[in-house]
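**Q** this one's structure only:
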């Protein structure tokens, strides 16, 4: 079966010769190839390995990378990075797909004695990958880059225990005032504002200086701004995507350094 726009070609339970024709065409046109069936895999390169016969599927991508997958698990049981050159041939009632890379030299050979499915796909993907952060990730991002929250902010701790619960971030602003920060990943609700207000008095009872309480979230829900004003609380815009980028660039080393210094 082949679609009218030549984006997809599929063979179900083909002969080995029929499968080889479509596979060879996919290699020539740099299409993404999927082959499912009973196969044996041998690899030489970074190490040497043999995978005995079993029903599994392989994916050869347009960049010359190869993945061998079992029916279960998300990780490939064998793989080869991009840059491989692939060939296919049928010998002695077996279909053999071979991929070779030169730098470093490595070779993978997949031998099918039965092919259940062959699919060749012409795919295009230029979409940008957008990484989003959880609330815990947002806490970590503020610790790594306090200016995400506010210029001059100095974190002291996170998940600080007080009688009503745990304060997400606890720190000090540039004027020496203590700051209680409640972080929300989505639009902050009235419940979040009320939760934050419960932390103020226990903190004020222990310190002899001004205390600010700030709700940090990408946006506010309906009528939350009015409630914040009534309760004497503040709001700061905090975008999960900005937090995710900080984590992506910084890794975990700076975060470990932060905790080791406390």
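**A** Noted; the coordinates are in hand. Keep in mind it's a predicted model, so treat the numbers as computed, not measured. Numbers count the residues shown, from 1 in each chain.
**Q** From now on I want contacts and neighbour counts done on CA atoms only, so please keep to that.
**A** Noted.
**Q** And the longest helix seen in the chain, what's buried?
**A** Ranked by number of residues, the top helix in the chain under DSSP state H is helix 16-28. Neighbour-count burial for helix 16-28 flags 16, 19-20, 22-24, 26-27 (criterion: 16 or more other C-alpha atoms under 10 Å).
**Q** try it against this one:
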């Protein structure tokens, strides 16, 4: 990772043209070839950037650059398109080069995988007498998060989301249509389980005969004792 804090002017040409006037900014050059120009605001989004694969070259200054006081001129060219990012640096305030190595990736707390694991371990959250058949039950269009059987032995497919929206209901609907073609499983009912379920998704699920279940993540992790609550 190369990070340069500099006063610069930036011109982008290609599928669209864009211009950043002269100002102090942060330029990030990543190992994957991407180049991002940030200001001191605007949250995480860069003002302009070049996506990888790209090639950065420091080119010779022309007469106009020298007259304007440009110290360095970088050209970043996409290797797949004609897009080009030209960065003119007037003054470099600081520069840092660090090898960040291989990133292990982001681990989120409470995402679907952890909810699936918790619900599989606490399958009677679905109701008394429920038993787990398996997690990631395979189908021709992808795995169902949890396949279970209710107290009467009927098959139940469970789709788990952190935030339950209409897309999740549609996904479970497709699974149910496919699973109900299997005479060894049919009839299969569905449960749409999430930490929060959007009102439109709840209406759609109920219209299709799918039960909605709100999961209390903290309680399932043993971090919230519901018996000790006042409300």
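**A** All right, it came through fine. Please read these numbers as outputs of a predicted model, since none were measured by experiment.
**Q** Next, format the buried residues of helix 16-28 of structure 1 as CSV and append distance to residue 180 of structure 1.
**A** Listed next are the buried residues of helix 16-28 of structure 1 as CSV, based on distance: C-alpha to C-alpha, whole Å:
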residue, distance to residue 180 of structure 1
16, 68
19, 64
20, 65
22, 63
23, 61
24, 63
26, 59
27, 59
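**Q** Nearest to residue 118 of structure 1, out of these: which one, please.
**A** When the buried residues of helix 16-28 of structure 1 are compared for distance to residue 118 of structure 1 (C-alpha to C-alpha), residue 19 wins out at 6.5 Å.
**Q** check contacts around the closest one.
**A** With C-alpha atoms under 8 Å, 6 or more residues apart in numbering as the criterion, the residues that contact residue 19 of structure 1 are 11, 115, 118.
**Q** whereabouts in structure 2 does the host helix or strand of the second one align?
**A** Under the criterion of DSSP states H and E, residue 115 of structure 1 resides in strand 105-121. Taking TM-score structural alignment as the measure, structure 2 aligns residues 82-98 with strand 105-121 of structure 1.
**Q** Need the residues that contact the matching stretch.
**A** Taking C-alpha under 8 Å, 6+ apart as the rule, stretch 82-98 of structure 2 contacts 1-15, 49-50, 69-78.
**Q** Quick check: the gap between the residue nearest to residue 60 of structure 1 when sequence neighbours are not counted and residue 34 of structure 1.
**A** Excluding its sequence neighbours, the residue lying closest to residue 60 of structure 1 (C-alpha to C-alpha, 6 or more residues apart in numbering) is residue 66, at 4.5 Å. Applying C-alpha to C-alpha, to the nearest Å, the value for residue 66 of structure 1 to residue 34 of structure 1 is 10 Å.
**Q** what about the two, which has more around it?
**A** More neighbours surround residue 66 than the other of residue 66 of structure 1 and residue 34, with 25 against 21 (other C-alpha atoms under 10 Å).
**Q** Please enumerate the shared neighbours of residue 66 and residue 34 of structure 1.
**A** Here residue 66 of structure 1 and residue 34 have 58-60 as joint contacts, going by C-alpha under 8 Å, 6+ apart.
**Q** mind listing the strands for structure 2?
**A** Under the criterion DSSP state E, structure 2 contains strands at 2-13, 18-29, 35-38, 48-50, 54-59, 72-78, 84-97, 131-137, 144-149, 155-164, 188-197, 211-214.
**Q** which residues make contact with the third one from outside it?
**A** By C-alpha under 8 Å, 6+ apart, the list of residues contacting strand 35-38 of structure 2 from outside reads 25-29, 45-51, 76.
**Q** and of those, the nearest to residue 161 of structure 2?
**A** Nearest to residue 161 of structure 2 among those is residue 45, at 26.8 Å by C-alpha to C-alpha.
**Q** Any figure for the gap between the equivalent of the closest one over in structure 1 and residue 20 of structure 1?
**A** In structure 1, the residue matched to residue 45 of structure 2 (TM-score structural alignment) is residue 75. Counting by C-alpha to C-alpha, the gap from residue 75 of structure 1 to residue 20 of structure 1 is 26 Å.
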